[in-house]
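show me the folded form of this:
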Amino acid sequence: MADPLQIARDALSDAQAWLVGGAVRDRLLGRTTKDLDLAVGGDVEAAARALGRAARAAVFPLSEAFGAWRVIGRDGGWQADLAPLAGTTIEDDLAQRDFTLNAIAEPLAGGDPIDPTGGRADLAERRLRMVSPRSFRDDPLRVMRLARFACELELEVDADTLAAAALQSQRLADVAQERVFAELRRVVAAPDPLAGLALMDDVGATAAVLPELAALRGVEQSAYHHLDVHGHTLAVLAETVALQRDPAAVFGAEPGARLAELLEQPFADELTRGTALRFGALLHDIAKPQTRGELDNGRVTFYDHDRQGAELSRAILTRLRTSERLKAHVAALARHHLRLGFLVHERPLPARRVHWYVTRCAPVEVDVSLLSVADRLATRGRKADEAIAKHLELARELIGPALAWEAGERPVPLIRGDELAAALQIRPGPRLGELLAELEAAQYAGEVATRDEAVAHARAVLAAGE
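The predicted structure is shown next:
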């Protein structure tokens, strides 16, 4: 692929333009970037169209209000955003940016970097510092960007910057929630999401963005837990990150390789399936505060927190304007995250019970199996070692069938629904659906193998129910 920066330099050699923002920052950090941000002094549309012609790329307006344009390379491997100067000079423009590491410009035609706020020195010191105290007043979303940059780039936040962010954090509730989620998803996807979430706590962003998560603090659990619900949730997230990085450590080489490939798949909302699982970890116990109870003997319970957690997860992600796919996925993870643990006491599992598990948990049968392992590993109260060992043994037994079911390796029906209805002389309806589900389970368990056996089995089930 041609170098998009060189294409831009050649195409805009006569324009007054600067490479700015993340592209400069990443180049200084030695990170590859395919996204260019260009500040243009002059006709932005003309510059965008000139770059588009040179690259034979798509060109379209990005923001009519701000006069920004986007150019996307033919292979989709790079893009350039062009915007007019914010002010009359490049120095004016840089003074209005969020952090010093994003307030560095390189003249596109060549020359020394323009760095009026000391961004290069801050990068060298691995320091995240605001351009000015008004940074967060101008746009409260920068509070979330602070957490995101700090955990993505492993930076220490300047004390004054932390204090200024904290003063504006509650205004995040007034920011368009899709913008908030765009930053939150990058915090959750970062190499160390717990560091980003801790920073969100430090500046008060969690209370504004995810008040339900903040409400988990101080919710005590049973003797089988060593942490309150908030601490446990973060521990589950940490175990999920570890599983995502090396599933083979728990499941062995062959299943581990298949799991790693699955978790890297693009999912929705610019997330991988692995990052969607992290959101499941973050929200799986979100309904525990509202379901907490105590029995007469003092035992703490959270009856129905799985079902109510599914509803609350969906409500949170709806508020954050995420896709329906992510809402349904995370809600299903919350709804089913206890199922594998309940089966530990039924071992050895007959084939029918395995079928029940994968069909009941589908389409998150693989993902929720991983979540259950992370949940179990993060629970280290009374009898933890014994419970973890039994849980992992069952998880290893179920992960193969779950992967197979997810991949579409399922019994081919021995008879169609209309054929079964005719053979049994019954009308289509719920009862027919139940019979077909029973036949699938019987076939999965090896109890029927032919069409005639399927009809006979269904007839017997139907007679027994009459």
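
hey, let's count contacts and neighbours off CA atoms from now on
Noted.

check contacts around the nearest residue to Ala165 once chain neighbours are set aside.
Leaving aside its chain neighbours, Ala165 sits nearest to Val143 (5.5 Å; criterion: CA to CA, 6 or more residues apart in numbering). Val143 sits next to Phe136, Ala165, Ala166, Gln168, Ser169, Leu172, Val203, Ala205 when contact means CA atoms under 8 Å, 6 or more residues apart in numbering.

export these to JSON lines and append columns for secondary structure, neighbour count and distance to Ala374.
Shown next, in JSON lines, are the contacts of Val143 (DSSP: H, G, I helix; E, B strand; the rest coil; neighbours: other CA atoms under 10 Å; distance: CA to CA, whole Å):
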{"residue": "Phe136", "secondary structure": "helix", "neighbour count": "24", "distance to Ala374": "36"}
{"residue": "Ala165", "secondary structure": "helix", "neighbour count": "28", "distance to Ala374": "33"}
{"residue": "Ala166", "secondary structure": "helix", "neighbour count": "19", "distance to Ala374": "32"}
{"residue": "Gln168", "secondary structure": "helix", "neighbour count": "21", "distance to Ala374": "35"}
{"residue": "Ser169", "secondary structure": "helix", "neighbour count": "24", "distance to Ala374": "31"}
{"residue": "Leu172", "secondary structure": "helix", "neighbour count": "23", "distance to Ala374": "31"}
{"residue": "Val203", "secondary structure": "helix", "neighbour count": "23", "distance to Ala374": "28"}
{"residue": "Ala205", "secondary structure": "helix", "neighbour count": "27", "distance to Ala374": "26"}
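
I have a second one here; can you model it like the first so I can compare?
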Amino acid sequence: MSTADPREPQRESLPEALVQLLPELMRAATAHLAPVLPVLTELGELFAARGHELALVGGPVRDAFLGRVSPDLDFATSATPDESLAILRPWSEAHWDVGREFGTIAARRGEHTVEVTSYRADAYDGQTRKPVVAFGDNLEDDLVRRDFTVNAMALRLPSMEFVDPYAGLADLAARRLRTPGPPEVSFGDDPLRMMRACRFVAQLGLDVAPEVRAAMTAMAGSIEIVSAERVRDELTKLLLAPAPRAGLRLLVDTGLADQVLPELPALRLEVDEHHRHKDVYEHSLTVLDQAIALEGPADGPEASVPGPDLVLRLAALLHDIGKPATRRFEPGGGVSFHHHEMVGAKLTAKRLKALRYDKDTVKAVTRLVELHLRFHGYGDGAWTDSAVRRYVTDAGPLLQRLHRLTRSDSTTRNARKAARLSQTYDQLEERIEALMAAEELARVRPELNGNEIAEVLGIAPGPVLGRAYSFLLELRLDRGMVGREAAEAALREWWAEQPERG
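Below you'll find the model as predicted:
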């Protein structure tokens, strides 16, 4: 195994037009960094006083040119981790190792958290999941080992000198995603960078360069050496991007999804010549788009499902993954996907667990996939108040997400059919609101609590009491609020038929 980088850095010059605009662009970027300039200047002076270089690198520099707010302050330095710690300890209110072995020390002062990483050269041996680290000795060699040219720009501190040896600013202007050196080498260093490319396509609206796409396609299988947790985090960032569709397409088209989310490319069912079913893959991407459009503002109330909402977006993307396994061609030319919501729920839970999502997320997304078809039994007008209560109770705290998922699932091009579905769901929501106002459906409970049930029946806590409670809950769902006396009478009638009495 060798940590040597086989490439020769391929430094590039900015186009003349950008060179002329650079002073103006730098003024705009510096103005955007104004809130953190005191921190940048102070740290730059502290490191310089100890004889070390310090530069702001990566995302914060890129975002400054884009006019975006970056949540991170990432620095590269010629100092060793121990030397960085010695400088940051008296400056900060708190400090910690992000990964001393990887050269990164973090510190916090006031509202600012910074990460300082020694110049480095990361490499994989092609077999293990963790990078091998060799520290470097200059900024430009550090930048060539970064994932993409748009992230290989830096500002030396405290001078604010712009460093862009691989024309990242030109690529940013062209909305192009390239690697500083050969993409095969970059992705060989860290295969997760291929997923990061998909994420940047979604987050920043960039297009991958042809050679980057080709390398991703050829090397997709190498993502297997990356831990599930790192893959999950990149997938999450992609899904939470403003427009994840383009990034997901790249994930599928390059074959990466076959490795990390195979249920998604499996939705590309062959559409028969008579078009007896819609393109499930395109439908799922459209449902995701429509679900995102129905999210509330980030600072909105919980009932508005403030975006970006990971649970809703995962459910929208995965809601039909049970269709490939349940597709049946029926006599007479029809196509069915019976119980695909149940099969899909099982597949969803299995995939999200494999990606190491937390239990609450797995449970919530799986439940939405399971329930996403429930509404379609409502259209015939046969739903009783009992059915509406069960719909609300089964959805529980996911009700507002289920509303949005169900509405998003209508992708028909038939305007009349779409309007009818929307109107029908409007009616269901109105019934839910009316029942909620009358019966407090969000807190459905039997009209007798456990202690009262035990007193009426003269029994101790245990399995029988649990069954009695369940009986009264079913009564509440079926008949609504019947009053304490009627509930007690029904309980006694039920109890008279139970063998446990004797």
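
can you tell me how far the residue nearest to Ala165 of the first structure sits from Gln168 of the first structure?
7 Å (CA to CA, to the nearest Å).

what touches both of these two?
Between them, Val143 of the first structure and Gln168 share these contacting residues under CA under 8 Å, 6+ apart: Phe136.

now do the SS call for the residue minimising distance to the centre of the second structure.
Centrality entry for the second structure: nearest residue to the mean C-alpha point is Thr236, 2.6 Å, by CA atoms, centre = their mean. Three-state assignment for Thr236 of the second structure (DSSP: H, G, I helix; E, B strand; the rest coil): helix.

what residue of the first structure matches up with it?
Mapped onto the first structure by TM-score structural alignment, Thr236 of the second structure lines up with Arg185.

same check, this time on His403 of the second structure
Here His403 of the second structure is matched to Ser369 in the first structure, going by TM-score structural alignment.

the strands in the second structure, which residues?
Per DSSP state E, the second structure carries strands over the ranges 54-57, 74-77, 94-99, 104-109, 112-118, 120-123, 132-135, 154-157, 161-163, 176-177, 207-208, 328-329, 335-336.

could I get these as JSON lines with mean neighbour count and distance to Asp478 of the second structure?
Listed next are the strands of the second structure as JSON lines, based on neighbours: other CA atoms under 10 Å; distance: least, CA to CA, whole Å:
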{"stretch": "strand 54-57", "mean neighbour count": "26", "distance to Asp478 of the second structure": "62"}
{"stretch": "strand 74-77", "mean neighbour count": "25", "distance to Asp478 of the second structure": "58"}
{"stretch": "strand 94-99", "mean neighbour count": "15", "distance to Asp478 of the second structure": "55"}
{"stretch": "strand 104-109", "mean neighbour count": "20", "distance to Asp478 of the second structure": "56"}
{"stretch": "strand 112-118", "mean neighbour count": "21", "distance to Asp478 of the second structure": "55"}
{"stretch": "strand 120-123", "mean neighbour count": "23", "distance to Asp478 of the second structure": "63"}
{"stretch": "strand 132-135", "mean neighbour count": "16", "distance to Asp478 of the second structure": "63"}
{"stretch": "strand 154-157", "mean neighbour count": "23", "distance to Asp478 of the second structure": "65"}
{"stretch": "strand 161-163", "mean neighbour count": "16", "distance to Asp478 of the second structure": "70"}
{"stretch": "strand 176-177", "mean neighbour count": "23", "distance to Asp478 of the second structure": "58"}
{"stretch": "strand 207-208", "mean neighbour count": "21", "distance to Asp478 of the second structure": "55"}
{"stretch": "strand 328-329", "mean neighbour count": "12", "distance to Asp478 of the second structure": "35"}
{"stretch": "strand 335-336", "mean neighbour count": "14", "distance to Asp478 of the second structure": "31"}
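
can you tell me which of these is nearest to Val362 of the second structure?
Val362 of the second structure lies closest to strand 335-336 among the strands of the second structure, at 27.0 Å (CA to CA).

circling back: can I get the strands of the second structure in a markdown table with distance to Val482 of the second structure?
Formatted as a markdown table, those follow (distance: least, CA to CA, whole Å):
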| stretch | distance to Val482 of the second structure |
| --- | --- |
| strand 54-57 | 67 |
| strand 74-77 | 63 |
| strand 94-99 | 59 |
| strand 104-109 | 59 |
| strand 112-118 | 58 |
| strand 120-123 | 69 |
| strand 132-135 | 69 |
| strand 154-157 | 70 |
| strand 161-163 | 74 |
| strand 176-177 | 64 |
| strand 207-208 | 62 |
| strand 328-329 | 45 |
| strand 335-336 | 41 |
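
of those strands, which approaches Pro499 of the second structure most closely?
Pro499 of the second structure lies closest to strand 335-336 among the strands of the second structure, at 44.1 Å (CA to CA).

residues in the first structure aligned with that closest one?
Strand 335-336 of the second structure corresponds to residues 300-301 of the first structure when matched by TM-score structural alignment.

quick one: average offset of that stretch versus the second structure, please.
With mean CA distance after the TM-score superposition for the first structure, stretch 300-301 of the first structure departs from the second structure by a mean of 1.8 Å once superposed.

so how far is that stretch from its chain's centroid?
30 Å (CA atoms, centre = their mean, to the nearest Å).

tell me the counterpart of Leu194 of the first structure in the second structure.
Aligned partner of Leu194 of the first structure by TM-score structural alignment: Arg245.
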